[in-house]
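1. Pasted the sequence and its predicted model underneath.
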Amino acid sequence: MELLIPQWNAPDNVGALTTLRAGGHSPHPYDDGQGGPGLNLGVHVDDDPALVAQNRALLRRLLPQEPAWLSQVHGVTVLDAAALPPGAQADGCVSDTPGAVCVMMTADCLPVLFCDRAGRVVGAAHAGWRGLAAGVLENTVAVMRARGAQDIMAWLGPAIGPDRFEVGAEVRDEFTRHDAAAAGAFRPYEGRPGKFLADIYLLARMRLAAVDVNEVTGGGLCTVGDTRFYSYRRDKTTGRMASLVWLKS
């Protein structure tokens, strides 16, 4: 199994990782991109459920508990990873319980991991453009602060890069209605009238700065251009990676 380990200034009692495609049991089109089996962790992408269960079991060996798997709906709901209701739908989760694992699955959307400098609260958010525009990062930060988190830092995981993220004017308008400065994260797509290339990493940094989260690392990895990652935009039918964060016991 290949992993991406966040490079951030997290306390020693915070664990975090992002999975890549390689090292699982899933066949094409959920494979590793090199002809070998893939580590697809999504149960909703028409992969064989038994193989997804085997992939999740491989991941589970690295974790203190089973991750708090959610049904992600591109919204702004934030739940407690240690107390999920049945069939939980959310795009953010937090925990101040050692061992409880926050997890978000992605294949181009931006996963954001959070912790506070004291190592008391962690969080994760799934930031596709809809959730990002609607405030999923701000909501996650607010719930963490309600749990006592101070001096929050964030890590931006692999997502669609600024040279690949083609969007329409309606997406730009959604962000600029909230903050006119967000226009700086969009540039006209040459040869594609009415289309723009969006920088989801910059948009996330701007949203986080607005709620005083200024220690932000990561960013710069493009899921579309780098075949180590699953990418819906590139492949349509594909698997899902997971980004996870937890407090160590």
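-> Yep, it's here.
2. contacts, neighbours, all on C-alpha from now
-> Fine.
3. residue ranges of the helices in this structure, please?
-> For the chain, the helices defined by DSSP state H occupy 49-60, 129-134, 136-146, 169-178, 200-210, 232-235.
4. For my notes, please list those helices in JSON lines and give distance to residue 15 and mean neighbour count for each entry.
-> Putting these into JSON lines (distance: least, CA to CA, whole Å; neighbours: other CA atoms under 10 Å) gives the following:
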{"stretch": "helix 49-60", "distance to residue 15": "13", "mean neighbour count": "17"}
{"stretch": "helix 129-134", "distance to residue 15": "24", "mean neighbour count": "20"}
{"stretch": "helix 136-146", "distance to residue 15": "17", "mean neighbour count": "22"}
{"stretch": "helix 169-178", "distance to residue 15": "32", "mean neighbour count": "16"}
{"stretch": "helix 200-210", "distance to residue 15": "21", "mean neighbour count": "19"}
{"stretch": "helix 232-235", "distance to residue 15": "27", "mean neighbour count": "16"}
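5. before we go on, here's another structure to hold up against the first:
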Amino acid sequence: MSEEVEVFRARALNGIAHGFLGRKGGVSTGAMASLNVGLGSTDDPALIAENRRRAVEAALPGGRLVSLFQVHSADCVTVAEPWEERLRPHADALVTDRPGLALGILTADCAPVLFADREAGVVGAAHAGWKGAIGGVTDSTIAAMETLGAQRERITAAVGPCIARASYEVDVVFLARFADADPENERFFTEGRREDHWQFDLEAYVAHRLASAGIRTVEMLGQDTYAREDHFYSFRRATHRQEPDYGRQISIIGL
């Protein structure tokens, strides 16, 4: 019997079809075991396709998956209909008001953010790595949702599994980049275990950006992708182990 697909859900998005999926419940093996959905990985494409099918059925049964060629940008795409996988736009967020579309964001330490305005019938999904987060990918998503009739005071958002502060060591150049953008950003850093290194709280920073943009309800799931190897893939963990490749998990939302 195959393992059940594991889905993490946000209370803030109750009533909206969504799911932050981990690595359980797929068909991939070895280092990619088991629900690897990364088209850019070296995994067998047939296994990836089956994993993506399972992920959609767990989050939005019967939905049609729409994903991106993610590039750590602040760009957001409005989706009216699905596109072929080979034609995926280069962007890092999607929004739609069309039923049946499963907006999918892939991560392996970066923060997935799911959005919904229930009254307007508009949803969004964003890939917020540190570059996209400081660049304003969540702001772009909110603005794109507003063009479809959403109102930011009604939008709820959830920040899904990502690398946690305890696992995310950065150097002085990284810290300076955030401090130069806003000196108050230093509150998202604590002293690291090594000299001239700090621990960065990506999840809290993304939540701060959402709240600063006027989002009144922001939920953080508090799941560390680096530390919880049995549940999540992690780019940084694979890098530290000098592994040749790594899997990706997906977060999905739809109407």
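-> Great, that's in hand. A quick note: this is a predicted structure, and the numbers were derived from the prediction, not measured.
6. Tell me how they score on TM after superposing.
-> Their TM-score after superposition, calculated using TM-score structural alignment, normalised by the length of structure 1, is reported as 0.90; 239 aligned residues with a CA RMSD of 1.6 Å.
7. would you turn the helices of structure 1 into a markdown table with distance to residue 84 of structure 1?
-> A markdown table is the format used below for the helices of structure 1 (distance: least, CA to CA, whole Å):
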| stretch | distance to residue 84 of structure 1 |
| --- | --- |
| helix 49-60 | 18 |
| helix 129-134 | 20 |
| helix 136-146 | 15 |
| helix 169-178 | 31 |
| helix 200-210 | 25 |
| helix 232-235 | 27 |
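8. And those helices: which comes nearest residue 28 of structure 1?
-> With respect to residue 28 of structure 1, and counting by CA to CA, the nearest of these is helix 232-235 at 11.1 Å.
9. What is the corresponding segment of structure 1 for stretch 183-192 of structure 2?
-> Alignment of stretch 183-192 of structure 2 against structure 1: residues 180-189, by TM-score structural alignment.
10. er, stretch 132-141 of structure 2 I mean
-> Counting by TM-score structural alignment, stretch 132-141 of structure 2 corresponds to 131-140 in structure 1.
11. Also stretch 156-166 of structure 2?
-> For stretch 156-166 of structure 2, the aligned range in structure 1 is residues 153-163, judged by TM-score structural alignment.
12. Could I get the buried residue list for the matching stretch?
-> Of the residues in stretch 153-163 of structure 1, those with enough neighbours to count as buried (16 or more other CA atoms under 10 Å) are 153-162.
13. Could you do stretch 179-189 of structure 2 as well?
-> Neighbour-count burial for stretch 179-189 of structure 2, with 16+ other CA under 10 Å as criterion, is recorded at 179, 185, 188-189.
14. Stretch 241-249 of structure 1 now?
-> Neighbour-count burial for stretch 241-249 of structure 1, with 16+ other CA under 10 Å as criterion, is recorded at 241-248.
15. Identify all contacting residues around that stretch.
-> Counting by CA atoms under 8 Å, 6 or more residues apart in numbering, stretch 241-249 of structure 1 makes contact with 13-21, 39-42, 64, 67, 95-107, 111, 113-114, 119-124, 157, 229-230, all of which sit outside it.
16. same question, stretch 70-79 of structure 2
-> Applying CA under 8 Å, 6+ apart, the set of residues contacting stretch 70-79 of structure 2 from outside is 89-96, 98, 126-129, 131-133, 135-138, 140-141, 144.
17. Let me see the residues that make contact with the match of stretch 156-166 of structure 2.
-> Applying CA under 8 Å, 6+ apart, the contact partners of stretch 153-163 of structure 1 are 6-8, 10, 18, 106-117, 197-201, 213-225, 229, 231, 243.
18. Check the spacing between the equivalent of residue 44 of structure 1 over in structure 2 and residue 70 of structure 2 real quick.
-> Structural alignment places residue 44 of structure 1 opposite residue 40 in structure 2 (criterion: TM-score structural alignment). Using CA to CA, to the nearest Å, residue 40 of structure 2 is found at 10 Å from residue 70 of structure 2.
19. Pick out whichever of those two has more residues nearby.
-> With neighbours defined as other CA atoms under 10 Å, residue 40 of structure 2 and residue 70 compare such that residue 70 has more, 18 against 12.
20. Could you measure from the corresponding residue of structure 1 for that one over to residue 106 of structure 1?
-> Taking TM-score structural alignment, residue 70 of structure 2 has residue 72 as its aligned residue in structure 1. According to CA to CA, residue 72 of structure 1 stands 10 Å off from residue 106 of structure 1.
21. so what's in contact with these two at the same time?
-> Taking CA under 8 Å, 6+ apart as the contact rule, the neighbours common to residue 72 of structure 1 and residue 106 are residue 126.
22. List of residues touching stretch 189-201 of structure 1?
-> With CA under 8 Å, 6+ apart, stretch 189-201 of structure 1 has contacts from 110, 129, 156, 159-169, 172, 185-188, 219-220.
23. and those residues, which of them are in strands?
-> Assigned to strands by DSSP state E, the following of those qualify: 110, 156, 166-168, 186-188.
24. can I get the residues you listed in CSV with distance to residue 50 of structure 1?
-> Conversion of those to CSV gives the following (distance: CA to CA, whole Å):
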residue, distance to residue 50 of structure 1
110, 27
156, 31
166, 35
167, 36
168, 39
186, 42
187, 43
188, 44
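25. Which one of those residues sits in the busiest neighbourhood?
-> In terms of neighbours by other CA under 10 Å, those top out with residue 110 at 28 neighbours.
26. Next, the buried residues of stretch 111-128 of structure 1.
-> Using 16+ other CA under 10 Å as the test for burial, stretch 111-128 of structure 1 gives 111-117, 119-128.
27. end-to-end on that stretch?
-> Start and end residues of stretch 111-128 of structure 1 are separated by 8 Å (CA to CA).
28. Likewise for stretch 52-66 of structure 1?
-> End-to-end distance for stretch 52-66 of structure 1, by CA to CA: 14 Å.
29. ok, residues contacting that stretch?
-> The set of residues external to stretch 52-66 of structure 1 that reach it, using CA under 8 Å, 6+ apart, is 24-26, 39-43, 67, 99-101, 248.
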